[in-house]
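Engineer: whatever this is, show me its structure:
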Amino acid sequence: MSMAHSNFSTIVSKLCTYIFSTIVSKLCTYMHVNYEVTF
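Structural biologist: You can find the predicted model right below:
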């Protein structure tokens, strides 16, 4: 049970990290294209 739980937590953590980085990346691209903001 604990093994499956820790594995699930790892998957969720990686998924959240992936989603967050994707959103930030898209947001930076969007800002750059629409407002010519450079980071």
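
Engineer: going forward, measure contacts between C-alpha atoms and count neighbours the same way
Structural biologist: Noted.

Engineer: quick one: the helices in the protein, in order.
Structural biologist: 2-35 (DSSP state H).

Engineer: now Thr17: how far from Met3?
Structural biologist: 21 Å (C-alpha to C-alpha, to the nearest Å).

Engineer: point to the residue nearest the middle of the chain.
Structural biologist: Phe20 (2.1 Å; C-alpha atoms, centre = their mean).

Engineer: following up with a second sequence; could you model it the same way so I can compare the two?
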Amino acid sequence: MYVATGLLATGSSVVSARDAVAARRWLADRTPAIEAPRPTT
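Structural biologist: Predicted coordinates:
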């Protein structure tokens, strides 16, 4: 996932930032115990 995202976002820093946020939200849903103390914006 991270590799594919990096390759796709190589040409666009904006897309990279959005993918990073989306990835953090996705991981937050999958691992609430780890991301719970850290608020997601």
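
Engineer: TM-score for these two?
Structural biologist: Once superposed, the chains reach a TM-score of 0.52 (TM-score structural alignment, normalised by the length of the first structure), with 25 aligned residues with a C-alpha RMSD of 1.5 Å.

Engineer: returning to that earlier point: so Thr17 and Met3 of the first structure - more neighbours on which side?
Structural biologist: Of the pair Thr17 of the first structure and Met3, Thr17 is the one with more neighbours under other C-alpha atoms under 10 Å, namely 12 against 7.

Engineer: picking that back up, which one in the second structure is aligned with the residue nearest to the centre of the first structure?
Structural biologist: By TM-score structural alignment, Phe20 of the first structure lines up with Ala20 in the second structure.

Engineer: what separation is there between that match and Ala36 of the second structure?
Structural biologist: Ala20 of the second structure is 17 Å from Ala36 of the second structure, by C-alpha to C-alpha.

Engineer: same deal with Leu7 of the second structure?
Structural biologist: 29 Å.

Engineer: could you do Ala17 of the second structure as well?
Structural biologist: 21 Å.

Engineer: thought Val37 of the first structure was touching Met31?
Structural biologist: Yes: using C-alpha atoms under 8 Å, Val37 of the first structure is in contact with Met31, at 6.0 Å.
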